[in-house]
Structures are given as C-alpha cells and as structure tokens.
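A.B. asks: Sequence and predicted structure are below.
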Amino acid sequence: MSRVAQEFLDLYGYPPEGVWAAPGRVNLIGEHTDYNDGFALPFALPHRTEVAVARRADATLGFHSADVPSGVVALDLAALDPAHPPRGRDGWAAYPAGVVWALVDAGFPVGGVDLHVRSDLPTGAGLSSSAALEVATALALAELHELPLTRPEVAALARRAENAYVGVPCGVMDQLASACATDGHALRLDTRSLEQRHIPFDCAVAGLRLLVVDTRVKHDLADGTYAERRATCHRAAHSLGLPALRDLPYEDLDRALAGLADPSTRGRVRHVVTENARVLRVEELLRAGRLRETGPPLTEGHASLRDDYEVSCPELDLAVATANSAGAYGSRMTGGGFGGSALTLIDADAEAEVTRAVTEAFARAGFTPPRVTRAVPSAGMSRVL
C-alpha cells in the first residue's frame, strides 16, 4: 500500500478506492498569454500531488491534507457555494471542493467522498500546485463515477473550479499541462482552440539541464493583482477592436501602442504580443534541435515580465541575473509572478556552479535561501493505485 493510501486508511478507518496523481508544471515560455487567447509552452514536472479517494454513502465531503495540520475539513455537498468557499487555514479545501462543485454544476452525478492529499510540490512557488490538486481530484472523481471525460475536459473542469469557486481568473494553461503533458516533451498550447502539440524537449541528450530556483517568496493570485492585469488586457483588446490581444499582429504592435494613452496598459499589451512571438520562436528552435538558442528568448521574456507586466520581484530578478552571470544560456521567472520560481537553462556540468552562485547571491542580499531543483519534462495526470 502506498504512503498516501496508508495515511487515508489511518485517517478514515477504511481503505481508499484508489490513488490518483497530477503533476505541477513549469512554463518554458508564454506567461500571462493564456487568458489572452495566446500561446504557451509548458511542461509537466516529476513532482506530483497524490489524492487517495473513496466514495461515501451520504453527501458529506471530507478533505484532508498531509501538509495542513487542521484535521479533516467536512463540507456538505448540497451546500457548496462559490460565494462562500473555505477560507483561512481551511482555504486549501476550496480547490477540491471547487472541483466537486464544477462537476455537479455541469450535471454530473457526483456524491460524497473522503479525500486525503499528499504532495511534494511546494505551494506558492509558481509551479501550479493548485492546478495539480484540482486535476488529480477531477481525474479521481471522473474515474470513480465513470464519467466520460477526456483529458482536456478534465482540465477545463479544473479551471472552472479555480475561476468560479476559488476566485482566481486564471487561464487554462496550468490545468492542461497537468492533465495532458507527456514524458520528454513540452506542450505547445493554443489556448484559444486548445490545439496541443507535443514538442520533443530532452535537455540531457543536448548536454543541458533546466534548473528551477524556488525563491520561497509566496504569491497569492487571489489577492487582486492577477485579476487587475487580466482586466487591463481585456479592456485594451476592446479598445483596439480585437477579440483578444492574441489577435494583434506583432507587425502592428507599434501602431497599436501609439493609440493607447496609459503607460501601464501599453506595457501589458507589449508584453502579451511579444511573448506570443517568443513562444513561436522557441517552438521553432526546439523543433530544429537548437536548444541552447532558446536561452536568449527566456531572458527577454523575463525582462518583459519585469518591466512591461510588472509581476517580478527582487528575488526573482536576482536569481535570473545571477544565473545568467554564472554562465546560463538564459533565465526567466515562471508562473504568475509576485514571487515563486525562476527557470534557468545551463550546461549539465554547470549545475553546481550556478546553484552556488545563486545561493551566495541570496545570502549577500539577506534573502531566504532558495531551493534549487532540476526540472525534467514528465507525464501528466494518471491513476497510480
């Protein structure tokens, strides 16, 4: 019996019906483009969230996390209300509760369940721990109730849970990467059509390595800053007569910017349009096997997120600058921003040097020591027991 299954048995007094898992993700390039109908190039991580689940005979939802010492969060399925999701120390339960609510709201016959969570994904690190929990829960409930859901449909339900129940107006990239990614590939997404292309991405063969630098600066995308940027983008698209900023051609960017009076709006628009172009550029380089040449677009993307989108922070900027000075081909923040993690592309034999340089730079700046790990493109959601 797996650890999470044994913990379920110890907690609830009976065994789970199964264990399901979904990974976090790193976004190689394409940040804040998904809610603008744009392009992104994420891949799944080997770090995963596991959920042990069993159905109940009543309408009670029992949620427990190995990482939250607050006991079982008990909710009434019939009383789930997006206006009143769990808050405070029980706030994590809003994610699985939102999935249950989204399934019921879509007309699926879902009943009460007991659920126990264990994850090796750090929360607030910009690695989509929330999407992993949502996707793992959605997969578990879909299989337990024999619901005919495809992987993209599981992702869409998970996103609806986060948008409508948790209250974070995210795009669908995180959930799609967690649900649909494959080993050794990046997932090129068109977030308008939901078209997916699996692009070979094997750093080891090229003698390269991707590192994730978790700054340990926590971010909370439900605090309004994320929603403000999304709203600004949508207003800008409307003022330009476009369905979304994805529809603004790169060649027309300067002309469009000249018609926008607000400097911050111009920055938001410039980032989205240039970031979409960077995604397509990096895709071409990966297909051609020119992995080292993807470094400069990563660094360009970080500068755009820092200066135009204004979602970086001193720790992320220091991680990127230090890694690049220590020999990285390119680095950038990954995730929604305001904290979280940076991604850096290096030669495999430079791992120790780059890690040491970043760690020492953080110490000199008086920052919390970063956590540096390898990022290996991995498979998406699955049943593990």
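C.D. replies: That came in fine, so what should we check first?
A.B. asks: use CA for all of it now, contacts and neighbours both
C.D. replies: OK.
A.B. asks: Kindly check the end-to-end length of stretch 134-154 for me.
C.D. replies: Start-to-end span of stretch 134-154 (C-alpha to C-alpha, to the nearest Å) is 9 Å.
A.B. asks: List the buried residues of stretch 366-373.
C.D. replies: Across stretch 366-373, burial judged by 16 or more other C-alpha atoms under 10 Å covers F367, P370, R371, V372.
A.B. asks: name the helices or strands packed onto the helix or strand where V19 lies?
C.D. replies: Following DSSP states H and E, one finds V19 within strand 18-27. Contacts defined by 3 or more C-alpha pairs under 8 Å, 6 or more residues apart in numbering; DSSP states H and E place strand 18-27 against helix 3-12, strand 42-55, helix 129-144, helix 173-180, strand 382-383.
A.B. asks: Next up, a structure to set beside the first:
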Amino acid sequence: MSEAVAQAVAERFTRLYGAGPEGVWAAPGRVNLIGEHTDYNDGFVMPFALPHTAVAAVSRRTDGLLRLHSANIGDDAAGAGGVTELRVADLAPETDRGWTAYPAGVVWALREAGHEITGADIHLASTVPAGAGLSSSAALEVVVALALNDLYGLGLRGWQLARLCQRAENVYVGAPVGIMDQTAAACCEAGHALFLDTRDLSQRQIPFDLAAEGMRLLVVDTQVKHAHSEGEYGKRRAGCEKGAALLGVDALRDVPYDGLEAALERLGDDEEVRRLVRHVVTEDERVERVVSLLESGRTREIGPVLTEGHVSLRDDFRISCPELDLVVDTALAEGALGARMTGGGFGGSAIVLARAADVETLTKAVQEAFARAGFTAPRVFEAVPSAGARRLV
C-alpha cells in the first residue's frame, strides 16, 4: 500500500511543479495509550503510531522560495492550483493561521537552528483525521522535517527533529503543545508502544501486540473538533506551571506520588490548581503501572488503569465532553476491558480496550448510543501499533 500511496503523491507533485520529487516520506498520527497532559510537565507518556500517515513529496530549491500544496485542502484555497508560495527569509512566528503554518514553521525552526534551508517544493497528503486528537499536525511537521533532514544532509536524529517540530508549533504556530506528539511520529516502532520520559527524552520500546492475546484497541473519533491553540489547553498548562511554582519544583513531574497528599495540602484552597496537580501526579503513576503490567505479560490488567485515567481527565483536568463520556460509559457497560479519552481533550477521540470477540457488539452499541443522543455518528477503527516516520521512495 505504501508504494501505491508514494506513487500517487509523487505523480501529483509532478503535475503541480513540472518535475518529479527527489523523494517521498511518511510520518504517522498517534494514539496515546496512557499519559495525558503529562508531557509539558516533564512527565511520562506512552503513545504508539497509527497506520494513518501524512505523506510528503519534496524537492529542494536554491532560490529561497517555499512552495506548499496539500491534497486535503481545496485547490482554490491559495494561489494558482492551490499552491502557496512563501519566501524562507520572510518566515516569521504567528504570521500564518492556516495549515501552511505547520510546514512553514518547520522550515523556520530549522533555519533558526542554523541549518541552511534554501527552499523547497512540497506536496502533502494526509489520512490522519484532523481535529480528532490523533496528532495530525505533528505528523505534518515531522514528515516535512524528515524530508528536509534527508535532502539537505542535516544528520539530525529522530528526537532532535521532534524538538525542532515542537518549537515550530510552540513559537511559529503559537500552540503550547508538549513534546509527545512529535516524538511519537518520529520515533515509534511497529508492534510497540513508546515509553517516553519527556524530561530527558529517554525512550523504551514496549512490545504491544494485542492481536496475539485476543484483544483489540478501538479508536472512536467523536467528530467533535478542537483547537488547541485557542484557549483551554493553554489555561491548563498555565495552571500546571502555577502549581509547580507554588510547590517549589521545576515541574509537576518532581512531585512524588507518595507525597501527593502533602503537596495538595500545601496548595491550600486553590481548588483548580489542586485538581490539575492531582491529575498530573497520578497520571505519571498510571503510565509506570501500565509499563510494568505490559512488561510482565499482564496486558488485560491495563484496562482498569485506562479507565482511571479517563475519570481523572474528566473530573480533575476537566477536559472531557459529553460525547467522549458517552463512548467510555457505553463501552464499559457493554463489557469493554477499559476505555478513556485520548489526546488534548474538548473533543477528539476515545480508546476502548476490548476482547476481539466483543468488537462488533461494542462498536454497534456506541453507534446506537450516539444516535439516541442526537450526536454526529462517530468513526470507529482499530488502532494497530505501526511504524514511525520513514522514507518511502
């Protein structure tokens, strides 16, 4: 399938720019198994890559021109044939609020870091659902970064590309995201979940083959869209930083799980900050518990831990929504092993850990529950741990 996709993207590139690309690359979306809103608190996360990818056909330019096109945006969206033309020397943070800010931001971040990027022609196509909490933006950033890294011979490793992509999104786009999404896109391996310490970016690939154990992990895209750079995400991050400052630590990662109650007492009657701190500290502990269970072969036992995570995100971090809660409640009532929202919140997707034999029943139950509630029909698919960013051609 990757060969066919690469060929189609390369052919579109040729029609757009009049010559074939120098190569075609892919970077995946991700599902976070556990560890939500811990990454910008220097904590632990555990994502894995999806088979859904952003694919980029790219060629270098030497005239300082950056030309961008997306198959996912209407051809009348910008310029002739939908191609946006920018000059790399003119790229500046927060000057673009459209989709082009993500690839342009990567070029800006690379140049700001001292890498001589003299221009590029780029055509992009993505199967990662946008706004579903599956890191469509990080996939877009990482695929462009990897392509330019290869073409310009920069010699950057996956974690370094992830750092640059995070900077592009933080500074150029203006979204205060953590490092998890970009690292997952750049570094995940097929058949594994990535146990990542976001403080030092140390990584461990944890085998995660549910099919071999008669289980499946479903993603339920609620079709409720979110916009991280607008408001609530930033408020939660600021609240976490306030909590760390009040507790005299560099980040909430430094609050030990067995010292949580004492920390909460020190925060006094600031209930909002107390809730945020409680979620982050307990979520870090949940990540470590899931790693331990998977490494000891007790995969089924991660289900209740996932559900605990949802309760914490719903009640303490307060970033769930009726659609996400309905997925979780319905799935658990129908016998799911565990379920929780995943991603930044306020919409997006939930994950459901289920026995293989229960998948059809669970899917039908969730769809019927949404119909009864008058919600938009959800999109349900199986999440298979897949490869990270790579060159296709």
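C.D. replies: Thanks, I have the structure now. As the structure is a prediction and not an experimental result, all values here were calculated from the model.
A.B. asks: what's the TM between chain one and chain two?
C.D. replies: TM-score for the superposed chains, counting by TM-score structural alignment, normalised by the length of the first structure: 0.98, backed by 381 aligned residues with a C-alpha RMSD of 0.8 Å.
A.B. asks: quick one, which of the helices and strands packed on strand 18-27 of the first structure is nearest to L345 of the first structure?
C.D. replies: With C-alpha to C-alpha as the criterion, L345 of the first structure lies closest to strand 42-55 of those, at 14.3 Å.
A.B. asks: Would you mind getting the average deviation of that closest one from the second structure?
C.D. replies: Its matched residues in the second structure lie on average 0.6 Å from strand 42-55 of the first structure after superposition (mean C-alpha distance after the TM-score superposition for the first structure).
A.B. asks: Tell me the residues of the second structure aligned with that strand.
C.D. replies: The aligned range for strand 42-55 of the first structure in the second structure is 47-60, by TM-score structural alignment.
A.B. asks: can you count the residues close to the counterpart of A79 of the first structure in the second structure?
C.D. replies: When the second structure is aligned by TM-score structural alignment, A79 of the first structure is paired with D90. By other C-alpha atoms under 10 Å, 10 other residues sit near D90 of the second structure.
A.B. asks: Likewise for R151 of the first structure?
C.D. replies: For R151 of the first structure, the neighbour count with other C-alpha under 10 Å is 18.
A.B. asks: pretty sure it contacts C180?
C.D. replies: Yes: with contact defined as C-alpha atoms under 8 Å, R151 of the first structure counts as touching C180 (6.1 Å).
A.B. asks: Can you pick out the ones from the buried residues of stretch 366-373 of the first structure that are in strands?
C.D. replies: Among those, DSSP state E puts R371, V372 in strands.
A.B. asks: where's the alignment partner in the first structure of M215 of the second structure relative to D214 of the first structure, distance?
C.D. replies: Under the alignment (TM-score structural alignment), M215 of the second structure pairs with L208 in the first structure. Per C-alpha to C-alpha, L208 of the first structure is found 20 Å from D214 of the first structure.
A.B. asks: In terms of packing, which of those two has more residues around it?
C.D. replies: The residue with more neighbours, out of L208 of the first structure and D214, is D214; 27 against 19, by other C-alpha under 10 Å.
A.B. asks: List the residues that contact the more buried one.
C.D. replies: Listed by C-alpha atoms under 8 Å, 6 or more residues apart in numbering, the contact partners of D214 of the first structure are A125, G340, S341, A342, P370, R371, V372.
A.B. asks: Skipping adjacent residues, who's closest to it in space?
C.D. replies: S341 (4.2 Å; C-alpha to C-alpha, 6 or more residues apart in numbering).
A.B. asks: The one you found contacts S331, correct?
C.D. replies: No: with contacts counted by C-alpha under 8 Å, S341 of the first structure stays clear of S331, the gap being 10.7 Å.
A.B. asks: Counterpart of V290 of the second structure over in the first structure?
C.D. replies: Aligned by TM-score structural alignment, V290 of the second structure pairs with V282 of the first structure.
A.B. asks: Provide the secondary structure category for its match.
C.D. replies: Recorded secondary structure, V282 of the first structure: helix (DSSP: H, G, I helix; E, B strand; the rest coil).
A.B. asks: for P69 of the first structure, same thing?
C.D. replies: P69 of the first structure ends up coil, using three-state DSSP.
A.B. asks: any idea how far the helix or strand just after the strand holding V19 of the first structure is from the chain center?
C.D. replies: As assigned by DSSP H and E, the chain's next helix or strand after strand 18-27 of the first structure is strand 39-40. Its chain's C-alpha centre lies 13 Å from the corresponding centre of strand 39-40 of the first structure when counted by C-alpha atoms, centre = their mean, to the nearest Å.
A.B. asks: Also stretch 257-269 of the second structure?
C.D. replies: Remark: stretch 257-269 of the second structure is offset 30 Å from the chain centroid, using C-alpha atoms, centre = their mean.
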